[in-house]
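# sequence-free structure coming up:
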């Protein structure tokens, strides 16, 4: 029997099961899908107590989730509905039995008959197709299956679209009616074909979205918008299970060079490229031209022109249209949940999105000041829209990068956790924030928390590369070199041009005492992107460990050059000088970095003193690293540079402090 779609009303809150949305005082707010399902299920069955086991079965469909996950969702539901764990006026906990919805719900309101009439009139142009629709669907079914990677999609003529969202937005022109007819027809087809055969990820269409270009007299003004449009398009396309789209870090590796020959040389397995141009029209609107081409043949598969209004409030609708058009052009089928996810708008406040866009652009610059600037911009976006989940996540990620690169982790880590908690309050099942938080836990040696969070993230979403990077660093810390390789290979496959994976991947292999694998991985990454300073710097360390001092010095000098003299890279250059016996140059660099008064992981400074045979000074810096909760200490158990210290009591004390002594390591290895 078809379920009747209703709207449940609690004073000023509407739970609309037809649109899968929650409205407060008529304004739609973002609700994570699983949280919506939980609330709807509790309300629907409010006449009885619902056990935890029933919720696991009916809401999570029997998936293995923890009691903590359910409790977090209940807390989030209470907060959304104006309730809390103390008063329990809406959702009551029945000890040892479960939960019951006790809030005052008005009688369910069936969807307005007038809406059905309006929808019928909207679809009236399709009535003449009613007789031919079944045959049409039958004819289209084989064509809607995702293509294998051998040939481009066969399209008789170049597919073209032109959509315009005007400032008025309500004038139904002839082209608008044609667009509505097309959308309705696609909806009819997709509603019939709402399932798809399971596919191996290797056979899915493989898409690269390259950063959109800017055509303007003031490109710097529009570049943040173009970059964020690219990121959000990638996020939308990655919601489609029948399509494999590379994540933003790999995509943005092509920002300076989008030539197709270069892309083919770097990513030979990619099937299609989505490219575009953002330009400013005379009336102040933003024009977007996008196209998909088959990479091997250069054949144009689809193109479209779009117009975004002055205040950019229509940008989310445009992104949805482009993502849907791309999936259609590649003959990729969308299931219902994916269509709902694509229709989701991250924020209803255009000003908040502009601040968020500027923040992401600042974060992408990856300097100390730009990361600080990004955090300020994300905070301002959150003030305008306290429900803006993406802004909370971006802020937490910015703090994580700040913690691992520019400032003492002991000062920044609490802010990482606080921002992550804000995301989990809005979206308790967020795999992305759990991945980022798990990686942060590894960096501050919270091993059990890291293991738990990384596993929860991977179970929820096995396409997030940083989760596997977190596992690689975890396994490196405990000395499991085989699992380091496995996790790193998975991370690299998911995001092959991610600079964070390149940097930390080399260290994970090297600190897991697999120097040759680290050198090979470093050369691979440098070949893919010759402008990665951290790859050269890490390779410099690997080279002096294995005895090639000249090559080590050359790589360290290149790292300093590409980083424009950042202190961390100078410290590694000092190590290369010290390893080669050039004491004066090493000491000069140490003094130079000290005078800059910028945070550099004291652990790596300690290594310079060890190479200079000054063990006492080295342990003073190890102690500073411990006081700062420096991330480099995660490698202390297996760092091949510390083999001479294995029996030193001070070293053994450090192992205990970071949770990597012999007693602790047994529990970690058993995981």
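Alright, I've got the coordinates. None of these values were measured; they are calculated from a predicted model.
# Please make it C-alpha for all contacts and neighbour counts, starting now.
Fine.
# Can you give the distance from the helix or strand harbouring residue 493 to the centre of its chain?
Using DSSP states H and E, residue 493 sits within helix 481-494. Remark: helix 481-494 is offset 18 Å from the chain centroid, using Cα atoms, centre = their mean, to the nearest Å.
# what's in contact with that helix?
For helix 481-494, contacts defined as Cα atoms under 8 Å, 6 or more residues apart in numbering pick out 246-247, 463-469, 471-473, 475-476, 498, 501, 505, 508-509, 512-514.
# can you count the residues close to the closest residue to residue 28 other than its chain neighbours?
Leaving aside its sequence neighbours, residue 28 sits nearest to residue 22 (Cα to Cα, 6 or more residues apart in numbering; 5.8 Å). The number of residues packed near residue 22 is 23, by other Cα atoms under 10 Å.
# now swap in residue 8 and tell me
Residue 8 - counted by other Cα under 10 Å - has 21 other residues nearby.
# Helix, strand or coil: sort out it for me.
At residue 8 the chain is in strand, as set by DSSP: H, G, I helix; E, B strand; the rest coil.
# do the same with residue 276
strand.
# Show the contacting residues for the nearest residue to it once chain neighbours are set aside.
Distances taken as Cα to Cα, 6+ apart put residue 290 closest to residue 276, at 4.1 Å, once the chain neighbours are dropped. By Cα under 8 Å, 6+ apart, the contact list for residue 290 reads 274, 275, 276, 277, 303, 304, 305, 322.
# what separates whichever helix or strand residue 290 is part of from the chain centre, distance-wise?
Secondary-structure element containing residue 290, defined by DSSP H and E: strand 286-294. On the basis of Cα atoms, centre = their mean, strand 286-294 sits 23 Å off its chain's mean C-alpha point.
# Toward the C-terminus, what is the element adjacent to it?
Following the chain from strand 286-294 toward its C-terminal end, the next helix or strand by DSSP H and E is strand 300-308.
# second one coming, line it up with the first:
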């Protein structure tokens, strides 16, 4: 925790000096006794959540059996000092049957011990002082534990003025990362069990603007924090999808810790208004809700953000260089563009990329994301991250696009290669390139790219997820299971990963476990989306009528998409309801007249009907059209009746799949 000579908060016409235990209105000192003073400070420092009455009793009355009126009087004393009213509160809001919350403005202004000097203080005598390029510690051994390779560290004041906004963002990210790294390293010394501390979730920064149009900015900074922290070796960082499950929700950090299996929670808020940005971040122990560290409050005009270097450069930048931004490795706080407009376009692209499962749907979301990534590239032709985002968009459009996938695959490959030409260490680009190579049936290169992505960042859940998908295509199901479970560990509330775990179980023939997994998925608010998969598992168990019931219910909930019609047609076929199967087969044919439809699904239905020649005819068309669903040939049980034919083995070989 950062130790300061004194910490002061400013709120409305009031200020509070914690070190001197003084409350003032302007220059006038306001009398407030010790216990109400402490409670006020605690509420202010926990202003992002409701503080329960039970928590306050435990902290300030040591859990003693005291009357509720005691706390009520304490809060009343605070309100009296602040001229606040319970019926129309400015500062302290009462949440009936819950507790209290500080709702007023709050700016923190820490005083420094000396210009250019930042001091970190831990218990048991450990102390780190960083001044210019000098790093001191009580003992050389402790220094080695806390800041590895400090001899190679270089403090810098050479930020480009063109990169003002990005320098600011990097400073915030670096500050959070520094404190976390120090905290975790200290934990590793034995004071706190490593297994309990080396894990974190970064919650979505709260957008305090009240303007939904600014969500992209707060979400983008959150994602940057997740990405940077995931680079810390040995630290488990929960991935974006699970973290964003808690967006706009008031959940106690202790509950979040239990649900995600993490020891620490990073949370905060961001306000972007015109040319000003305000950021506050804090690190919370998920075990007991204790605040480990609170950042300074930064509120500066963007056009003057370079001047903030004088305020945070000697401290945060020095730590950033010593711990995170080593010049030799370029491992952390890397800036991919110096163009502020390009950066904001990139953040908007990411915002829409992650909106695929929102109301606007995947096609529109990916279209908008692609447009913003292309805008970012137009503003900065050397922006590797924007090329990587563009590659990811094209790779996703392979599944959702209205036309044959060849063009989208080629575009994904080109954008990914361009990103890697600029920066070969970009994990997102390696994952996108692995997808493109896999879709092009260049499986050797696809595996190389998957392994390269994981080597760069073992904690990047999408890399684990993509490699698991590749391994399913190859029929290496035990390896696929290990990777998808690792992805789930990193992103435990990600519905797509949870669904794909169920799919791997299904392809491995573990149908009861698959059904159980998809039932869990429904409990995770995926709704009836999982009914299709449950129905597929029932088919393999020979429970045809139950499977048909599930598939029919799924169609009612999710609509008559081509995939759902084909799945129900196959179920009718293997269940002996051939007339129903043919009726749906005709419907599939009509659908194919107005839009691109994967031919492999026709092959499934014909195989279910026992019409082998027509099934192989559709498999050949799928091969010619480069239907990416053909990648499931080796693994999908619906083609089981065809696998003994030499033609099937020949097609496997031409597709590059192992026999």
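Everything's here; your move. Predicted model only: the values in this text are computed from it and were never measured.
# what residue of the first structure takes the place of residue 494 of the second structure?
By TM-score structural alignment, residue 494 of the second structure lines up with residue 498 in the first structure.
# Also residue 478 of the second structure?
Residue 478 of the second structure maps onto residue 482 in the first structure, with residues paired by TM-score structural alignment.
# Could you measure from its match over to residue 518 of the first structure?
13 Å (Cα to Cα, to the nearest Å).
# which of those two has more neighbours?
Remark: of residue 482 of the first structure and residue 518, residue 518 carries more neighbours, 24 against 14, as counted by other Cα under 10 Å.
# Check which helix or strand that one maps to.
Using DSSP H and E, residue 518 of the first structure falls in helix 515-528.
# Taking helix 481-494 as reference, get the angle to that helix.
Orientation check (axes from the mean of the first three to the mean of the last three Cα atoms, to 10 degrees): helix 515-528 of the first structure against helix 481-494 gives 10 degrees.
# any residues touching helix 515-528 of the first structure, and which ones?
Outside helix 515-528 of the first structure, the residues within contact range by Cα under 8 Å, 6+ apart are 266, 497, 502, 505-510, 532, 535-536, 538-539, 542-543, 545-546.
# quick one: contacts for the most centrally placed residue in the first structure?
Most central in the first structure under Cα atoms, centre = their mean is residue 432, positioned 5.5 Å from the mean C-alpha point. Going by Cα under 8 Å, 6+ apart, residue 432 of the first structure touches 457, 464.
# Map it onto the second structure.
Using TM-score structural alignment, residue 432 of the first structure pairs with residue 428 in the second structure.
# Wasn't its match part of a strand?
No - Residue 428 of the second structure sits outside any strand when classified using three-state DSSP, being helix.
# Can you tell me what residue 632 of the first structure aligns to in the second structure?
Aligned by TM-score structural alignment, residue 632 of the first structure pairs with residue 629 of the second structure.
# Touching, that match and residue 597? I think so.
No - counting by Cα atoms under 8 Å, residue 629 of the second structure stays clear of residue 597, with 10.7 Å between them.
# So between those two, which is more surrounded?
It is residue 597, of residue 629 of the second structure and residue 597, that has more neighbours when counted by other Cα under 10 Å, with 20 against 16.
# What secondary structure category should be reported for the more buried one?
coil.
# Against residue 184 of the second structure, how distant is it?
Using Cα to Cα, residue 597 of the second structure is found at 51 Å from residue 184 of the second structure.
# follow-up on the earlier one: tell me the secondary structure for the residue nearest to residue 28 of the first structure?
Of the three states, residue 22 of the first structure takes strand under three-state DSSP.
# That one and residue 9 touch, don't they?
No - counting by Cα under 8 Å, residue 22 of the first structure does not reach residue 9; the two are 9.8 Å apart.
# so what sits against both of those two?
Joint contacts of residue 22 of the first structure and residue 9 (Cα under 8 Å, 6+ apart) are residue 15.
# Residue 589 of the second structure: neighbour count?
Residue 589 of the second structure, neighbours per other Cα under 10 Å, totals 13.
# What helix or strand is it located in?
Short version, using DSSP H and E: residue 589 of the second structure is in helix 578-592.
# Run through who's touching that helix.
With contact meaning Cα under 8 Å, 6+ apart, helix 578-592 of the second structure is reached by 562, 565-566, 568-573, 597, 602, 605, 609.
# For stretch 301-313 of the second structure, what is the distance to the chain centroid?
28 Å.
# With stretch 224-234 of the second structure instead?
11 Å.
# Tell me the buried residues in it?
By neighbour count with 16 or more other Cα atoms under 10 Å, stretch 224-234 of the second structure contains the buried residues 224, 225, 226, 227, 228, 229, 230, 231, 232.
# Pull the contacting residues for the aligned residue in the first structure for the second one.
Aligned counterpart of residue 225 of the second structure in the first structure: residue 233 (TM-score structural alignment). For residue 233 of the first structure, the contact set (Cα under 8 Å, 6+ apart) comprises 319, 320, 322, 323.
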